[in-house]
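1. no FASTA, just this:
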């Protein structure tokens, strides 16, 4: 099993109140670079931030890394528009960071990004792929693409209280800047991404499309952001079987809307509950309180864990948190000196 993780940035994440993926704008652009280092090495190596919320909730990369330490899997990180360099080995497809969706063009050359990613996905030798993502602001761009495609759905949030109305206002401004109305991009998904998306979307969609064409079984590892990618694939005429694997935290927030959205884009749905409510540890408590919820292929990684090994994942998460400078009470370890941003 290989987990493919496209990692990128979009200036959309800098819009006030949109994302919890950065405590300050100057830190947010480091979050995806730190995420992939945590997945590759177990902790940040070159990135100057440890992505942890002020309440002690670590990036989902910590959970995915904990799973990797219990259920080993290969990882391929794809640079899908990183602003900051990373020490993790990456596949470079020439993707540039995204701009603010309220500009006329959010993702220049989205079609070229898709084509390069398609070739990469088609070249992978695996029988099965999990494709994840890390991109601050990604739920807002997901809402933008879904709206442009005419797919009515809500999206999740990394915040306990989803600022969905603020996201909708941003999407309305973004569509107006690109001279589109909701649904204008039906059947033209790359135009939707170019107008109101982010660079991770055509990267994930292209990799998935190429892999599916090559006969590989593909699972999109994530929540409502991956519903947007699935919609892109369906609007592009790709009708191969497709699955989405996410967490119980997304399912709890979305309720029946999650299954309905998956039905609309004709994907199977796997929901995994990691059992965090049984542990007295700040990281797991914050996930249960609605922080983070998903990202960095967390839901897909958790779906690989046999039931009798989930307790081991929780143990490893505590160990990863210790390496990240988080003790069980949420107090900062005295050995941690890095600025934080989730």
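-> Arrived safely, thanks for sending. Keep in mind that this is a model prediction, so the values were computed, not measured.

2. going forward, measure contacts between C-alpha atoms and count neighbours the same way
-> Fine.

3. Now do the helices in the stretch 151-300 of the chain.
-> Here the stretch 151-300 of the chain has its helices, by DSSP state H, counting those that start in this stretch, at 164-177, 189-196, 200-213, 224-235, 248-254, 256-264, 282-288, 298-302.

4. then this one, side by side with the first:
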């Protein structure tokens, strides 16, 4: 048992991660027009700023500063603006010199850093019946990238930065036939379930699709109701030759559902979700129920102890703001497995936050 980590299901992948000597972290980046819908996401601080969020997250990781805008992305909270969850992943990156690679699945704003392109396009507005224009191309390129990355590593951790990604995750899961209404998480304290469901229902109606109609056509599900990151994550995992940790919240359940639909014989004993306790304990969502609908897949929830932070923005995570993103939960888990204590972790996180935001 690992202190400050909740384990739901098998600990096999966790043990593989613990003994890993050459883990690589791939952060998948994506945009859709959905993030510009007022009230659906707090990422970036305002709807019109959401296209910049993934690029800014990667620029912070690799360059320690914002290059695409004057300031690093924030998340609007009901109390105080919260810093990007990318700071948690940045903390592990700094403490352990964690190998990190950015993967563009389909971006409106490309980062001004190095990254791998899957030749994807940003997603559209689900209300117009438009998800991802080229999901199969993104998938094939992601499979190739997964094969390449795991020739160089013994464990693949996949995170994501995709504003409004829980809405598109709900869209894909619904199209595939899963019961997820009111169960996906969100980055705001108030989870706008009615708005998300309205957007998803509109996407299906525009395409004359009922829930579950596309259970055997996962690429069509992404095309009408998804985002580029979800199909990219599925491709990376399927291409991997080593154990995979999906570092994220309920968005990762949609990637798992796509994997199951694309490759029914996939060995799910070699993959797990790693998230934060803020997602696992979230009363406005139910990640465990969604995972259980898909299969026997482990979920690990790491506790960053952010309620102990003297920084109001960081402390707001423990109150339900942000919760997850950019692989935060997986990166905290990895730090703990490699011997970093919660106190050491939080101290470094606060130092980085002060350096970036003052």
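-> Received the coordinates, thanks. The structure presented is a predicted model; accordingly, all values stated were derived computationally and were not measured.

5. Nearest to residue 138 of the first structure, out of the helices of the stretch 151-300 of the first structure?
-> Closest approach to residue 138 of the first structure among those (CA to CA): helix 224-235, 6.6 Å.

6. Other residues contacting the closest one?
-> 138-139, 142-143, 145-146, 149, 151, 154-156, 186-190, 201-202, 204-205, 209, 220, 239, 242, 244, 258, 261-262, 265, 267 (CA atoms under 8 Å, 6 or more residues apart in numbering).

7. So among the residues you listed, which ones count as buried?
-> 138-139, 142-143, 145-146, 149, 151, 154-156, 186-190, 201-202, 204-205, 209, 220, 242, 244, 258, 261-262, 265, 267 (16 or more other CA atoms under 10 Å).

8. rewinding a little: among the helices of the stretch 151-300 of the first structure, which is nearest residue 3 of the first structure?
-> helix 298-302 (8.1 Å).

9. That closest one maps to which residues in the second structure?
-> Aligning helix 298-302 of the first structure against the second structure (TM-score structural alignment) gives residues 328-332.

10. Nearest residue to the counterpart of residue 101 of the first structure in the second structure in space, please, no chain neighbours.
-> For residue 101 of the first structure, the aligned residue in the second structure is residue 126 (criterion: TM-score structural alignment). The shortest distance from residue 126 of the second structure to any non-neighbouring residue, by CA to CA, 6 or more residues apart in numbering, is to residue 203 (4.8 Å).

11. One more: residue 76 of the first structure?
-> residue 4 (4.8 Å).

12. repeat for residue 67 of the first structure
-> Take residue 67 of the first structure and drop its neighbours on the chain: the residue closest to it by CA to CA, 6+ apart is residue 313, 5.6 Å away.

13. For the one you found, give me its contacts.
-> 63, 66-67, 69-70.

14. Quick check, residue 248 of the second structure in contact with residue 327.
-> Yes - the criterion here is CA atoms under 8 Å, and residue 248 of the second structure meets it with residue 327 at 5.4 Å.

15. Need the residues touching each of those two.
-> Between them, residue 248 of the second structure and residue 327 share the contacting residues 159-160, 275, judged by CA under 8 Å, 6+ apart.

16. Residue in the first structure paired with the residue nearest to residue 126 of the second structure?
-> Using TM-score structural alignment, residue 203 of the second structure lines up with residue 174 in the first structure.

17. Then residue 289 of the second structure?
-> Checking TM-score structural alignment: residue 289 of the second structure goes with residue 260.

18. Over to residue 303 of the second structure?
-> Under the alignment (TM-score structural alignment), residue 303 of the second structure maps onto residue 273 of the first structure.

19. mind listing what the nearest residue to its match once chain neighbours are set aside touches?
-> Spatial nearest neighbour of residue 273 of the first structure, excluding adjacent residues (CA to CA, 6+ apart): residue 248 at 4.9 Å. Residues near residue 248 of the first structure by CA under 8 Å, 6+ apart: 271-274.

20. Would you mind measuring from residue 248 of the first structure to residue 258 of the first structure?
-> 11 Å (CA to CA, to the nearest Å).

21. do the same with residue 137 of the first structure
-> Here the distance between residue 137 of the first structure and residue 258 of the first structure works out to 19 Å (CA to CA).

22. ranges for the strands of the stretch 51-200 of the first structure?
-> 74-79, 90-92, 128-131 (DSSP state E, counting those that start in this stretch).

23. Compare these and report which one is nearest to residue 170 of the first structure.
-> strand 74-79 (26.0 Å).

24. after superposition, how close is that closest one to the second structure?
-> When the second structure is overlaid, strand 74-79 of the first structure sits 0.7 Å from its aligned residues on average, using mean CA distance after the TM-score superposition for the first structure.

25. Pull the distance from that strand to the chain's centre.
-> 13 Å (CA atoms, centre = their mean, to the nearest Å).
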